[in-house]
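Q: give me a 3D structure for the following:
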Amino acid sequence: MLSHLKHKNLVSFIGFCDEKDEKIIINKHESHESLEKYLKGSVLTWLQRLQIFVGIAQALNYIHYDAERNISVIHRNIKSSKVLLDDNWEPKLSGFELAMRNTSERRHRLLLAEVIGTIGYMDPVRIGYQRTY
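A: The predicted structure follows:
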């Protein structure tokens, strides 16, 4: 799935390994590692934080709504450790292990049968019960 997605704010897909019970996605290494490392300190200015936020929003808009593709992608595990930062502090969304494809015809109506993600980052309403979106 990631090999079909091309956006400046998505991690660069290099390859994958699929052997026995091991499934590994290989991405480009980003020099500043994850956003999680920088949120608590004062390394990032408010302007940098805003630019990172905008980059993440652009990446999500692209995977959810890009009109040129017949599919949309639901990430299902957005959190600061899944946002990598490059040399210029540009955010790169990663962590597509739990992602799900959805056709554009069903984009506005989707039944998610199971709750997947990291509890602390999930919509509290979704944790309690399944719902049609």
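Q: make it CA atoms for all contacts and neighbour counts henceforth
A: Will do.
Q: for the protein, just list every one of the strands.
A: With DSSP state E as the criterion, the chain has strands at 13-19, 22-27, 71-74, 83-85, 91-93, 100-103.
Q: contact partners for residue 94?
A: When contacts are counted by CA atoms under 8 Å, 6 or more residues apart in numbering, residue 94 is found next to 10, 11, 82, 83, 84.
Q: any idea how far residue 51 is from the second one?
A: For residue 11, the distance to residue 51 equals 17 Å [CA to CA, to the nearest Å].
Q: ok, back up a step: for residue 131, which of the strands of the chain is the nearest?
A: Among the strands of the chain, the nearest to residue 131 by CA to CA is strand 71-74 (15.3 Å).
Q: could you also give me the structure for this next sequence, so I can compare it with the first?
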Amino acid sequence: MAIKRLNRQFGQGDPEFLKGIMLLSRYTHQNLISLLGYCDEEDEKVLIYELASKGSLDKHLSDPGLTSAQRIKICLGVAKGLSYLHDPQGTHQRVLHCDIKSANILLDDSLTAKLADFGLSKIGPANQQNSVLLTNALGTAGYCDPLFMTTYTLTKESDVYSFGVVLFEVLCRRLCYEYSNGLVKVFVNKWKNMCAEN
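A: Model (predicted):
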């Protein structure tokens, strides 16, 4: 098992903690991390997850030992997890993850991808073709849907955009950003321009 302790230094609070418990208690899928339990005593708030022994995808992007077939398997797993959250069958409320990135994709021993970290997630209405929510800025620089960043209109396509950035990371074998001299340099626009030229 793995343990995640609430750290208020990083802006985490009770709403994110409770949202993680609620979502992972109601939504179960082989490509979502499983919640095994939690502790909520006074100021101590801890989530207990299944162990994803290989850690997060961002740590494996440049691994030359990760084959193309394994990379495809991981990407398909993420797509299945997202499809379940977005619920094309209309059997439960739609979940918009809002922070799809390689650091939030965990891998188990067999390299099964598991979406994790649901603290920023939003719930949309069920049984509708589209869910549109107006909300404050969410997500991580480089992965955020530009349309969302300008309109604050959140849709399942916002998650799909972020997943597309992860696909580029897997293809390019590197993160979509780098830290240099205390600044974050994002490569997504450069990747888009390279694709448009070809």
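Q: re earlier: more neighbours, residue 11 and residue 51 of the first structure?
A: residue 11 (27 against 15; other CA atoms under 10 Å).
Q: which residue in the second structure aligns with residue 95 of the first structure?
A: Taking TM-score structural alignment for the superposition, residue 95 of the first structure sits opposite residue 117 in the second structure.
Q: how many neighbouring residues does the residue mapped onto residue 49 of the first structure from the second structure have?
A: Counting by TM-score structural alignment, residue 49 of the first structure corresponds to residue 71 in the second structure. For residue 71 of the second structure, the number of neighbouring residues by other CA under 10 Å comes to 19.
Q: if we can go back for a sec, okay, the strands of the first structure, which one's buried deepest?
A: Of all the strands of the first structure, strand 91-93 carries the top mean neighbour count, a mean of 27, counting by mean count of other CA atoms under 10 Å.
Q: what ranges do the helices span in the first structure?
A: Using DSSP state H, the helices of the first structure run over residues 46-65, 124-128.
Q: show me what residue 32 of the first structure lines up with in the second structure.
A: Here residue 32 of the first structure is matched to residue 54 in the second structure, going by TM-score structural alignment.
Q: dump the residue contacts of that match.
A: Neighbouring residues of residue 54 of the second structure by CA under 8 Å, 6+ apart: 106, 107, 108, 109, 111.
Q: tell me how far the second one lies from residue 149 of the second structure.
A: Between residue 107 of the second structure and residue 149 of the second structure the distance, using CA to CA, works out to 29 Å.
Q: repeat that for the last one.
A: Per CA to CA, residue 111 of the second structure is found 32 Å from residue 149 of the second structure.
Q: which of these two has more neighbours?
A: residue 111 (19 against 15).
Q: what sits against the closest residue to that one other than its chain neighbours?
A: Spatially, and ignoring its direct neighbours in sequence, residue 111 of the second structure is nearest to residue 74 (6.7 Å; CA to CA, 6 or more residues apart in numbering). Counting by CA under 8 Å, 6+ apart, residue 74 of the second structure touches 111, 112, 113.
Q: doesn't residue 29 make contact with the second one?
A: This means residue 112 of the second structure. No. Counting by CA atoms under 8 Å, residue 112 of the second structure stays clear of residue 29, with 11.6 Å between them.
Q: out of those two, which sits in the busier spot?
A: Neighbour count, other CA under 10 Å: between residue 112 of the second structure and residue 29, residue 112 has more, with 21 against 14.
Q: in stretch 138-149 of the second structure, what's buried?
A: Residues of stretch 138-149 of the second structure classed as buried by neighbour count (16 or more other CA atoms under 10 Å): 138, 139, 142, 143, 144, 145, 148.
Q: likewise for stretch 178-196 of the second structure?
A: The neighbour-count check on stretch 178-196 of the second structure (16+ other CA under 10 Å) flags 186, 188 as buried.
Q: what range does it cover in the first structure?
A: Against the first structure, stretch 178-196 of the second structure falls on no residues (TM-score structural alignment).
Q: how long is that stretch end to end?
A: For stretch 178-196 of the second structure, the first-to-last residue distance is 23 Å (CA to CA).
Q: and that stretch, how far out from the chain middle?
A: 20 Å (CA atoms, centre = their mean, to the nearest Å).
Q: touching that stretch from outside, list them.
A: Residues outside stretch 178-196 of the second structure that contact it (CA under 8 Å, 6+ apart): 141, 142, 165, 176, 177.
Q: swap in 10 Å and give it another go.
A: If you take CA atoms under 10 Å, 6 or more residues apart in numbering as the criterion, stretch 178-196 of the second structure is touched by 141, 142, 143, 165, 168, 169, 172, 175, 176, 177.
Q: roughly how far apart are the corresponding residue of the first structure for residue 30 of the second structure and residue 57 of the first structure?
A: The alignment partner of residue 30 of the second structure in the first structure, by TM-score structural alignment, is residue 8. The gap separating residue 8 of the first structure from residue 57 of the first structure is 12 Å, by CA to CA.
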